[in-house]
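# structure of the sequence below:
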Amino acid sequence: MAEQLPSGAGDVAKRHPEIWKAYADLGKACAEAGPLDKSSSRLVKLALAIGAGSEGAVHSHVRRALDESIAPEAIKQVALLSIPTLGFPQAVAALTWIEDITDPK
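Predicted coordinates:
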């Protein structure tokens, strides 16, 4: 799994596999703690990444969303939904990060 992660996270996973396993297990437990389906959970995680202003996490969740057959239009709507809460500049930034993956030039 570590070889599929961005370099920083992959390095930690390789050096500290016990920490990575605990982290992965926590993520799995959180995902299974409620009634949200996989697509809804992915879009929520994308929204949280947008709210945190984490370009890398947005890229990661967009890639995973596309792999899970979530439509690019639904992914982009998450950025648009952030306008009233996070503000227009943050939403536009998020949309550009999403389009880095959905609409590469």
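
# only C-alpha atoms for contact and neighbour calcs from this point on.
Noted.

# apart from its chain neighbours, what residue comes closest to the spatially most central residue of the chain?
Central residue of the chain (CA atoms, centre = their mean): His61, 2.5 Å from the mean position. Excluding the flanking residues, the one nearest His61 by CA to CA, 6 or more residues apart in numbering is Leu46, at 5.5 Å.

# show me what the helix or strand encompassing that neighbour is packed against.
Assigned by DSSP states H and E, Leu46 belongs to helix 38-52. In this structure, helix 38-52 makes packing contacts with helix 55-67, helix 72-81, helix 88-102, judged by 3 or more CA pairs under 8 Å, 6 or more residues apart in numbering; DSSP states H and E.

# picking that back up, hang on, isn't the residue nearest to the centre of the chain packed against Ala47?
No - between His61 and Ala47 there is no contact under CA atoms under 8 Å: 9.3 Å.

# mind giving me TSV with the helices and strands packed on helix 38-52 and columns for distance to Ser40?
Below are the helices and strands packed on helix 38-52 laid out as TSV (distance: least, CA to CA, whole Å):
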stretch	distance to Ser40
helix 55-67	10
helix 72-81	11
helix 88-102	17
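
# also this sequence, please, to line up against the first:
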Amino acid sequence: MDDYFDNADAIEKNLRYFTERHGEIYRAYEEYGRLVHEQGGPLSPKTCWLIKVALSTASLHVYALKTHILKALKSGCSREEIEHSILLVAPSAGFPKTMTGLLVFRETMEEFGQAEE
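A predicted model of the protein is given here:
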């Protein structure tokens, strides 16, 4: 599974490139994301992050999935809630995407000291 994150440095460099050259656009994008989370509707922050985990899984956006897992944990989601949001992807978007999501989830939890007990 390590091959999924071999390009993490390239992704970070690309983001730095974008923010240095298009900072105003990136700040507007971040502000939009904040407003959608805070004022977009009645969903709790935890629910919003669980939805983002599921969407990243279904889209196979592995780097985003890792980020969304960490933000879900920070917002108070349990390991079980995050895993459930990944499992919910299978009936709609496919079992292989769910399995990839579970691999990313397990690696992320391990990387941040929350491996399976």
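
# structure 2: which residue goes with the residue nearest to the centre of structure 1?
Correspondence of His61 of structure 1 to structure 2, assessed by TM-score structural alignment: His68.

# contacting residues for that match?
Residues in contact with His68 of structure 2 (CA atoms under 8 Å, 6 or more residues apart in numbering) are 49, 52-53, 56.

# would you mind finding the match for Gly8 of structure 1 in structure 2?
Using TM-score structural alignment, the partner of Gly8 of structure 1 in structure 2 is Asn14.

# the helix or strand where that match lies to helix 62-74, inter-axis angle?
Here Asn14 of structure 2, judged by DSSP H and E, is contained in helix 8-21. Computed by axes from the mean of the first three to the mean of the last three CA atoms, to 10 degrees, the angle separating helix 8-21 of structure 2 from helix 62-74 equals 80 degrees.

# show residues contacting the very next helix or strand once past helix 8-21 of structure 2.
Counting by DSSP H and E, the next helix or strand C-terminal to helix 8-21 of structure 2 is helix 23-39. The contact list for helix 23-39 of structure 2, computed with CA under 8 Å, 6+ apart, reads 18-19, 45, 48.

# closest one to Val89 of structure 2 out of those, please.
Set against Val89 of structure 2, the nearest of the contacts of helix 23-39 of structure 2 by CA to CA is Cys48 (15.4 Å).

# what does that closest one align to in structure 1?
Per TM-score structural alignment, Cys48 of structure 2 is aligned with Ser41.

# distance-wise, check its match relative to Lys14 of structure 1.
With distances taken as CA to CA, to the nearest Å, Ser41 of structure 1 is found 27 Å from Lys14 of structure 1.

# residues near Ser40 of structure 1, how many?
Neighbour count of Ser40 of structure 1, defined by other CA atoms under 10 Å: 13.

# separation between it and Ala74 of structure 1?
Distance from Ser40 of structure 1 to Ala74 of structure 1, counting by CA to CA: 11 Å.
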